[in-house]
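[1] Dropping the sequence and predicted coords here.
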Amino acid sequence: MTDFPPRPQPVISCRNVWKVFGPRPEAALAALRADPGARPEGHVTAVHDVSLDIMPGEMLVVMGLSGSGKSTLVRCLSRLNEITAGEILIEGQDIGKLNEAALIDLRRRKMGMVFQSFGLLPNRNALENVAFPLEMRGQPRAARIERAREMLALVGLKGREGYFPRELSGGQQQRVGIARSLAVEPDIWFLDEPFSALDPLIRREMQDEFLRLKGMLKKTIIFITHDFDEALRLADRIAIMKDGRVEQIDTPDRIVLQPATDYVARFTAEIDRARVLHVSGLAGPVAGRAIEGPALPGGHTLRDLARRLVNDSRDWIPVADGTGRVTGMLERRHALDILLGEAA
C-alpha cells in the first residue's frame, strides 16, 4: 500500500464571508439573504458570500475594477475590516474570535502589509523606516538595525540607508515600504496595488524585483491589482471580482482558456494568449503516442518557445516538467493556431 504525503492545509480559509457597509449591516444582510435582488437603502455590499482557500507559498492575485470589492476583501482577510458574516481562518484559527491583543500579536508575528500609499515616516531615513516595526516589537536597537540593513540590501537599496523619503524616487520609496514589511519576517504578505502609483518603467522593474523576492522567500502572498497584465505576470492563481463576488478563481491559463462568466471573458478578450498560455496548460495526455525527440519545458509560454514551435516538424511534441519528466503531449498545429492565428 502506497503512503501519500499529507495534503497541505490552507494558510487562509475564507468561508461564506460577507461585508456590508451601512448603519444596520446585519439587518441588510438578512434582507439580502431573503431576496438576492434586494437593495437595502443606505447599505453597500462590498463582499458577497466569498469562499476561498489560499495555500502555503501560493501567490493569489485579486483583481477587478474600482469598486469590485477586492481591497475590502483583503482588509477582511487581515481583519482590518470586521466582517458582517462568515468565517476567516488563519492556519486554522478563527481570527474573528481573537481579542485585540491576540489580533495585534498575530499581525506582528505573521503578517506583512504594503499599501498604495507608501506610508513612510518623513522624519526618519530609509534605515529607520525599515527598523520601525521592529522597534514597536521592542527588539534591541543593534538587532533591528542589522535586520533593516539586510532588508534594504535585499530590495536593492544598499547605500541608500541614510536617505530620507523626500530624497528617494517613487520606486525607491516603494522598495523601502516592501523592505519594512519584510523586516518582521511575515509568513503572509498582503499587498494592495503597491505599484499603481509608479510610472510604467519603474513598475516593470518592481514586478521583476518582486518575482525575484517571491522566488527567494516562499511567502504566502495576496496581491491586489486592477491591471490584468500584472496579474498574469505575477499570479499562481487569479481571483476576479465583480460587485463583491468572486466571478472566477483559477490559474491564469484556465482563466484565459476557460472563462467562467461573460464578465471574465471580457477581461481576457484582448489578451495575447500566446504570451500567457504555458505549454503545460495546453498539453494533453501522452495516450500511447510515441515520445520522440527533445521535450518542451512546460513552464514556458508559447511566445517564449515561438521559434522552436515554428521550426519543429513533429505533429505531437512531448512536454516535460522542471525535473525533465514528460507530463504530456502538445499538438503543434493547435499551438501554432494560438501563436500565429488560425490558417485561412
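    Received the coordinates, thanks. Numbers count the residues shown, from 1 in each chain.

[2] drop to CA atoms for contacts and neighbour counts, all remaining ones
    Noted.

[3] Pull the distance from the helix or strand harbouring residue 215 to the chain's centre.
    Residue 215 belongs to helix 200-217 when assigned by DSSP states H and E. The chain centroid and the centroid of helix 200-217 are separated by 13 Å under C-alpha atoms, centre = their mean, to the nearest Å.

[4] just checking, what packs against that helix?
    With contacts taken as 3 or more C-alpha pairs under 8 Å, 6 or more residues apart in numbering; DSSP states H and E, helix 200-217 sits against helix 170-183, helix 228-234.

[5] Give me whichever of these is most buried.
    Sort the helices and strands packed on helix 200-217 by mean neighbour count, taking mean count of other C-alpha atoms under 10 Å, and helix 170-183 sits at the top with a mean of 24.

[6] residues near the closest residue in space to residue 330 that isn't next to it in sequence, how many?
    Closest residue to residue 330 apart from its sequence neighbours, by C-alpha to C-alpha, 6 or more residues apart in numbering: residue 283 at 4.4 Å. Using other C-alpha atoms under 10 Å, residue 283 has 21 neighbouring residues.

[7] Would you convert the helices and strands packed on helix 200-217 into JSON lines that also reports distance to residue 201?
    Shown next, in JSON lines, are these (distance: least, C-alpha to C-alpha, whole Å):
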{"stretch": "helix 170-183", "distance to residue 201": "10"}
{"stretch": "helix 228-234", "distance to residue 201": "13"}
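
[8] Any idea which of these gets closest to residue 54?
    helix 228-234 (15.4 Å; C-alpha to C-alpha).

[9] list the helices and strands that closest one packs on?
    strand 59-63, helix 200-217.

[10] after the last one comes which helix or strand?
    Okay, so that is helix 200-217. Once the chain leaves helix 200-217, the next helix or strand it forms, by DSSP H and E, is strand 220-225.

[11] who touches that following strand?
    11, 54-64, 70-71, 74, 187-193, 196, 231 (C-alpha atoms under 8 Å, 6 or more residues apart in numbering).

[12] Among those, the buried ones, what's the ChimeraX command?
    If you want just the buried ones from these in ChimeraX, going by 16 or more other C-alpha atoms under 10 Å, the selection is:
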select :11,54,55,56,57,58,59,60,61,62,63,64,70,71,74,187,188,189,190,191,192,193,231
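
[13] dropping in the other structure now:
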Amino acid sequence: MSSETPVISCRNVWKLFGTNPRKYFEKMTNDHSFDDIRADGYIAGVADVSVDVQRGEMLVIMGLSGSGKSTLLRCMSRLHDITGGTIEVDGQDIMALSENDLIELRRNKMGMVFQSFGLLPHRSVLENVAFPLEMRGQNKHDCRDRALEVIKLVGLEGREDYFPRELSGGQQQRVGIARSLAIEPDIWFLDEPFSALDPLIRREMQDEFLRLQDLLGKTIIFVTHDFDEALRLADRIAIMKDGAIEQCDTPDQIVLNPATEYVRKFTQEIDKARVVHARTLMDSTSGETPTGDPVSPDATIQDLARRLVSDTSESFAVADDHGKIIGVLPRQRALDVLLGDN
C-alpha cells in the first residue's frame, strides 16, 4: 500500500452496545472473548479493529448479517461514537471534534449512500440532488448547476423533473448516489447500496459505480454481504466476524491465501481463475525473457485460459501498458489456479 498518511486510520476500535458500555469497557481484560462480552449482557459491534484506508482506495467491508460491517462504517463516519480506540480522518481524531466541527467535516468531506434511498418524495430529481447544497447555504443558481452536472454523470439526464415514484429502483439509487456526489466528497461511505435491487439492475449499478470511481478516484468504504460484489469492486476486502476483521487483503490474496478457516469457507466456492490476476502470480524478471506476445498484468487467469491450454511455453512475459516487461508468469502456476489445484 501507499506510504502516505492514510485518509482513515482506525486503531484498536471497539463499539460495545449495552447499559453502560464505557464503564464495562474500562473493566475488560485482554482475554475477554466475544462470547464473554455477550454473556455479560453486551454486544461487541466492533471488536479491536485496526485498519487504514488509503487515498483513492476502495475498501470493501463484508461479512454475514450481524458481523459488524455496518457498525464499523458508522464508527468511521462517527454516526456511532466508539467505546474505545481511535479513529483519525486526515490526521484528525474525529472523537475529539466538536459537534459543529463534525457537521463541517461531513458537509465538506463525506458523502453517504445507504440501502434505503432516503429520497424526499415531494421533491423532483433535481431538487433531491440539490438538497445538500442548499443545506450548505449555496446560492440557488450554483446548486442547480452542480445538481445538473452530477445528474448527467450518473446517467439521469432528461429525468431532472421526475419524482421518485416515477423512477425505477435503479434510477432511485442513482439519485441517491448523485445527491451524495453533489457535495464533492473526498470520502464516500456506501452501506449495501445495491442490495435491494434486482440482480440485473444490481450488475448495471456496479458497472456504473466502477465507471464513476475510475472518473473520480474517491476514497470509498463500501459495505456488502455479497462476496461476488466485493470481489468485483474492491481494491482490498476486509472480512468481518463477531465484530473483528478476520482478514484484510486484496481479492487475489484472500482467495489464494485465506488467513483463517472462516475466510477459507467464504472463498471455497469461488472460481479463483476469475479473481486472480497475472500480476499476483508473476515472478520478477531475471535471466532470459520468454518470447511470444506478453500478457497484461491485469489479465485474470480466466482471461488467459485459452492461451494457457494451447501454448506449451514454460512461462510468459508480463508487460505493462507501455510494453515494458515487468515480470514472468510461470505457466504451471497459472494452470494450477485455472484447474483448481491451488
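    Everything's here; your move. Please read these numbers as outputs of a predicted model, since none were measured by experiment.

[14] TM-score for the pair, please.
    Laid over one another, the chains give 0.96 as their TM-score (TM-score structural alignment, normalised by the length of the second structure), with 337 aligned residues with a C-alpha RMSD of 1.4 Å.

[15] ok, back up a step: tell me the counterpart of the residue nearest to residue 330 of the first structure in the second structure.
    Under the alignment (TM-score structural alignment), residue 283 of the first structure maps onto residue 282 of the second structure.

[16] Its match reaches residue 329, doesn't it?
    Yes. Using C-alpha atoms under 8 Å, residue 282 of the second structure is in contact with residue 329, at 4.3 Å.

[17] Identify the contacts common to the two.
    residue 318.

[18] Residue 130 of the second structure: what secondary structure?
    helix (DSSP: H, G, I helix; E, B strand; the rest coil).

[19] hey, where'd the helices end up in the second structure?
    Per DSSP state H, the second structure carries helices over the ranges 21-27, 34-39, 69-76, 99-109, 125-136, 140-153, 169-181, 199-216, 227-233, 251-256, 261-267, 278-281, 305-310, 331-338.

[20] Residues contacting the second one, please?
    For helix 34-39 of the second structure, the surrounding residues in contact (C-alpha under 8 Å, 6+ apart) are 43-44, 47, 242.

[21] Tell me, how many residues neighbour residue 279 of the first structure?
    Residue 279 of the first structure - counted by other C-alpha under 10 Å - has 28 other residues nearby.

[22] Kindly apply the preceding question to residue 85 of the second structure instead.
    Here the number of neighbours of residue 85 of the second structure (other C-alpha under 10 Å) works out to 15.

[23] Contacts only, for the closest residue in space to it that isn't next to it in sequence.
    Nearest-residue entry for residue 85 of the second structure: residue 13, 4.3 Å, with adjacent residues in sequence omitted and distances by C-alpha to C-alpha, 6+ apart. Residues near residue 13 of the second structure by C-alpha under 8 Å, 6+ apart: 46-50, 82-87.

[24] what's the counterpart of residue 13 of the second structure in the first structure?
    Aligned by TM-score structural alignment, residue 13 of the second structure pairs with residue 17 of the first structure.

[25] count of neighbours near the residue mapped onto residue 199 of the second structure from the first structure?
    With TM-score structural alignment as the criterion, residue 199 of the second structure lines up with residue 200 in the first structure. Neighbour count of residue 200 of the first structure, defined by other C-alpha under 10 Å: 11.

[26] Tell me the spacing between residue 200 of the first structure and residue 156 of the first structure.
    For residue 200 of the first structure, the distance to residue 156 of the first structure (C-alpha to C-alpha, to the nearest Å) stands at 19 Å.

[27] what's near enough to touch residue 124 of the first structure?
    Contact analysis of residue 124 of the first structure by C-alpha under 8 Å, 6+ apart lists 164-165.

[28] Distance check, it against residue 167 of the first structure.
    11 Å.

[29] Ok, residue 149 of the first structure next?
    In terms of C-alpha to C-alpha, residue 149 of the first structure sits 18 Å off from residue 167 of the first structure.

[30] Please apply the same query to residue 275 of the first structure.
    According to C-alpha to C-alpha, residue 275 of the first structure stands 38 Å off from residue 167 of the first structure.

[31] And the residue nearest the centre of the second structure?
    Per C-alpha atoms, centre = their mean, the C-alpha nearest to the average position across the second structure is that of residue 60, at 2.8 Å.

[32] which residues does the closest residue to residue 220 of the first structure other than its chain neighbours contact?
    Setting aside the residues directly before and after it, residue 220 of the first structure is nearest to residue 57 in space (C-alpha to C-alpha, 6+ apart), at 4.3 Å. Residues counted as contacts of residue 57 of the first structure (C-alpha under 8 Å, 6+ apart) are 218-221.

[33] Kindly report the same for residue 215 of the second structure.
    Neighbours of residue 215 of the second structure in contact, by C-alpha under 8 Å, 6+ apart: none.

[34] tilt between the helix holding residue 215 of the first structure and strand 220-225?
    170 degrees (axes from the mean of the first three to the mean of the last three C-alpha atoms, to 10 degrees).
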